[in-house]
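**Q** output the structure for:
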Amino acid sequence: MRMNRRVLGLGALVTAFAAAAHAGEGGDAADAALFTANNVWMMVSTFLVFMMHLGFASVESGLTRAKNTVNILFKNTAIISIGLLTYTVIGFNLMYPGESWFWNGVLGCSGLGLVMPANGLGVEYAGGGYTYWTDFLFQGMFAATAATIVSGAVAERIRLGPFMIFSILYVMFVYPAVGSWKWGGGWLAERGFHDFAGSTLVHSVGGWAALAGIMLLGPRAGKYVNGQVKPIMGHNMPLLTIGVFLLWLGWFGFNGGSVLSGNPGEVSYVLVTTSLAAAAGIAGAIGCSWTVQHKPDVSMVLNGCLAGLVGITAGADVVGVLPAILIGLACGVVAVLSVIGIDHLHLDDPVGATTVHLVCGVLGTLFAGAFAHGHTTTAMGTELGYTISFGTQFLGVISYAVVCFPMAWLIFYGLKKTVGIRVSLEEELKGLDIGEHAMDAYGGFQIFSTM
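**A** Below you'll find the model as predicted:
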């Protein structure tokens, strides 16, 4: 059996215990029913994570200008294709090499393409949690998410072709290779690093790439004038709001599905901590925005919601109710302060992706080490212990930083020096919809603004 899908996870272990209890006691029918229920939940979670891409497209479109909407929508559509196809070719096997390691838990690969194992459709696969095909599709949706994070950060001035080349290379090789360190049972998994659903493995991996991209691209024209920050407002706050609520809904699958089974106790608990962190993120952003900016900024508050969700993602299964609220509050406050701080560093991030996904992804991973309970009781009454070291969490954060940022930088830098990564000033002022796609998003409306 392919080993360590998310190193199985608590819910899947409980499922395996249940299956073992039934074995030899006329439990075949019960095993089959449990397997079906688990797999259905995992497929529903896959659907929810897929819908998050519509949320990302809406958030990015809402926070940018109308003249770049088609470009945003095109990139978010292409990213799903890139994520699934590259994951099929090699990404899945890089991320989950099983026993096929050739560098001490740092890098491995179990082959090319999808080859279903003999037990891939039965309860013997992945502890009875799901089939091989569900496994692939659920994880493939996560792969596409990493590139989506970059899309918003580099919006409104990156050339489409180089962006797609970057996405292919980063998602095909970097994301799955570093993901194997934890979820594939690699060296960080062996040291006890904990990242339940991807505060680091998905969000900061995308965030480090986003940071490299905005540094090499430079700011949008007119963003920083005579040393002063000039706000460039997004064109559609209703679309932004719809996108954030779609993402919150999708996060029920992102985190809830990461239990890796339909175990009711584990899934329901994860959904509670996830929702409380999101709610607290909103509260923290409201308080901070109102205090610092003197008026409550809806874009900051909505980003505060996403910050809370990213922050809880690493430890949603191991932190208590009060810590989940505290994590959300902290990330909501940081969401406001970090966006302002990054702007004053003249790092132009139109959607706040580096704040939400990188800064809060790092914080969430560290918070998992600071607030984890040390034990939990499952819905079946089974108490399972674990140890999460803050030092190990810090090691994991640093390890991803020293690999992901340089790799993203090298890819972007290589593209910049060869084919170029930034559109011309004329194209930027007219809008990428016309320059890159020869169309506009809102037919019948003329967009007169050049900034």
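**Q** going forward, measure contacts and count neighbours with C-alpha atoms only.
**A** Fine.
**Q** tell me what the longest helix seen in the chain is packed against?
**A** When the chain is parsed with DSSP state H, its longest helix is helix 28-63. When contacts are defined as 3 or more C-alpha pairs under 8 Å, 6 or more residues apart in numbering; DSSP states H and E, helix 28-63 sits against helix 10-22, helix 69-86, helix 132-153, helix 237-256.
**Q** do you know which of the ones you listed lies nearest Gly184?
**A** Set against Gly184 and scored by C-alpha to C-alpha, the helices and strands packed on helix 28-63 come closest in helix 132-153, at 11.5 Å.
**Q** the inter-axis angle of that closest one versus helix 69-86?
**A** Orientation check (axes from the mean of the first three to the mean of the last three C-alpha atoms, to 10 degrees): helix 132-153 against helix 69-86 gives 150 degrees.
**Q** could you also give me the structure for this next sequence, so I can compare it with the first?
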Amino acid sequence: MDEIFYLNSVWTMIAAILVIFMIGGFILLEAGSTRMKNAGHITGKTIFTVGLTFLVFWAVGYGFIFGGNANFFVGMTDFFYSGAESGDSGLSDTVFFVFQSAFAAIAVCIALGGFAERAKFPVYVVFTILFSAVIYPVVAHWIWGGGWLAGHEKQDFAGSTVVHLTGAMAALAATILLKPRIGKFNKDGSSNNIAGHNQVYTSLAVLILWVGWFGFNAGSTTSVDGAFFGFVALNTNLAAAMGAVAALAISWIVLGKSDIVTTLNGALAGLVAITASCAFVEPWAAVVIGLVAGLLVFFSVKFFDKMKIDDPIFALSVHGAAGVWGTLSTGFFATPELAEQVTGQAGLFYGGGFGQLGVQALGVVTSGLFAFVASFVILFVMKKMMNGLRVSEEEEVMGLDMSEHGNYGYPEEFMSSEKQTKLTS
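**A** The predicted structure is shown next:
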């Protein structure tokens, strides 16, 4: 094994650590975007479900994605991954396994955002197992594991479709079946803003995710050869920056104020959008992709609100709408040189015609539809077999910290309030 093998392995391992650290960003994002009475529940269930995801990925997920004897649907070997090194790739197989397991965990974090503040804890457990075993791996195999979309040269460098759209479609199925949180919508159809309890958490979350995304996107090169990861990182950074600026600008124009939540969502939308195209487009195109993502996420949030779909952490807009745009963007902006270097054809604006754009659209429709239908069916069956997906009204009002776990995430805050109530009653 030569020096480049070890350098590639070290770089990919560092990237894997960055992606796993993004889970901390998701913890702060979801906890900060929801109410204080559910903060402990969110942090605990995230750590538990991520751990569960890693185990399922080891047992079956990796094999379904990258296993041998593959068909157009899934792979059929490498279950209960042994850690054996094949010696025929440019980096350590075990490092690659760890890197890919981190992506599966991120997809789960996105999907479970649709359950926030109202799902029973056992529902998280069962759905995490099934999503990690039979939903995420199928889409990942189609695109990254040599499946049928890979055969059509679908471009998704780091997962706008595989990770973000798949997770968002699962979140959509969940929030439809769970129905809105108590107090979210009025009888006349108007909505109430259920504000998150801590914008410091959500802002810090976005920064953590932004930094982690360099592992997500640049790390997907899995190679130090030619330092191409630097180019991918440049595009990633530009799209995130433009997404934040565009979102702030549109909120200021429409609302008359520069909305903080919209700005944060814009940065994340820019990151999600550039994830598919970061290796295929020039830096100026990355800025345009981030610009459109920042504008899109603002209007997408309002659209889902009007449709009476309660999306507490904006997963459908940040990961869904921006994931669709990011996937399609390669069909517009992919350059011939970069597309040839990675996979697929040039985009429409570079003389490639509608071929690659059509492949991208096909990938969005089929992957998104599969993830949504499979998630909906699984959750519907779970609802019937588990006596409902949702906690009782009393438990929801009380908060999931106490009703599901018997402890407050902020014990001093709530216990002092209870003590004060007793003294004044």
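**Q** give me whichever of the helices and strands packed on helix 28-63 of the first structure is most buried.
**A** With neighbours defined by mean count of other C-alpha atoms under 10 Å, none of these is more surrounded on average than helix 132-153, at a mean of 24.
**Q** superposed on the second structure, what's the mean shift for that one?
**A** For helix 132-153 of the first structure, the mean deviation from the second structure after alignment is 0.9 Å (mean C-alpha distance after the TM-score superposition for the first structure).
**Q** helices or strands up against that helix?
**A** Using 3+ C-alpha pairs under 8 Å, 6+ apart: helix 132-153 of the first structure touches helix 28-63, helix 69-86, helix 92-95, helix 175-179, helix 205-217, helix 353.
**Q** can you do 10 Å?
**A** helix 28-63, helix 69-86, helix 92-95, helix 160-169, helix 175-179, helix 205-217, helix 237-256, helix 353 (3 or more C-alpha pairs under 10 Å, 6 or more residues apart in numbering; DSSP states H and E).
**Q** out of the ones you listed, flag the one nearest Val319 of the first structure.
**A** helix 237-256 (13.5 Å).
**Q** would you check the span in the second structure matched by the closest one?
**A** On the second structure, the counterpart of helix 237-256 of the first structure by TM-score structural alignment is residues 199-218.
**Q** show me how far the matching stretch is from its chain's centre.
**A** 12 Å (C-alpha atoms, centre = their mean, to the nearest Å).
**Q** apart from its chain neighbours, what residue comes closest to Phe97 of the second structure?
**A** Closest residue to Phe97 of the second structure apart from its sequence neighbours, by C-alpha to C-alpha, 6 or more residues apart in numbering: Tyr62 at 7.4 Å.
**Q** check Ala368 of the first structure too.
**A** Gly315 (4.7 Å).
**Q** same check, this time on Trp144 of the second structure
**A** Ala150 (6.5 Å).
**Q** in the first structure, what residue corresponds to the one you found?
**A** Aligned partner of Ala150 of the second structure by TM-score structural alignment: Ala189.
**Q** neighbours around its match, how many?
**A** Neighbour count for Ala189 of the first structure, taken as other C-alpha atoms under 10 Å: 20.
**Q** okay, and it sits in which element?
**A** For Ala189 of the first structure, the element it lies in under DSSP states H and E is helix 187-190.
**Q** which residues touch the closest residue to Gly90 of the second structure other than its chain neighbours?
**A** Closest residue to Gly90 of the second structure apart from its sequence neighbours, by C-alpha to C-alpha, 6+ apart: Phe5 at 5.4 Å. Going by C-alpha atoms under 10 Å, 6 or more residues apart in numbering, Phe5 of the second structure touches 87, 89-92, 223-224.
**Q** trace Phe5 of the second structure over to the first structure, please.
**A** Per TM-score structural alignment, Phe5 of the second structure is aligned with Phe35.
**Q** gap between the match of Ala150 of the second structure and Ile434 of the first structure?
**A** When distance is defined by C-alpha to C-alpha, to the nearest Å, Ala189 of the first structure is 47 Å away from Ile434 of the first structure.
**Q** in the stretch 351-451 of the first structure, which spans are helices?
**A** Listed in chain order, the helices of the stretch 351-451 of the first structure (DSSP state H, counting those that start in this stretch) span 353, 360-371, 390-418, 425-430, 432-437.
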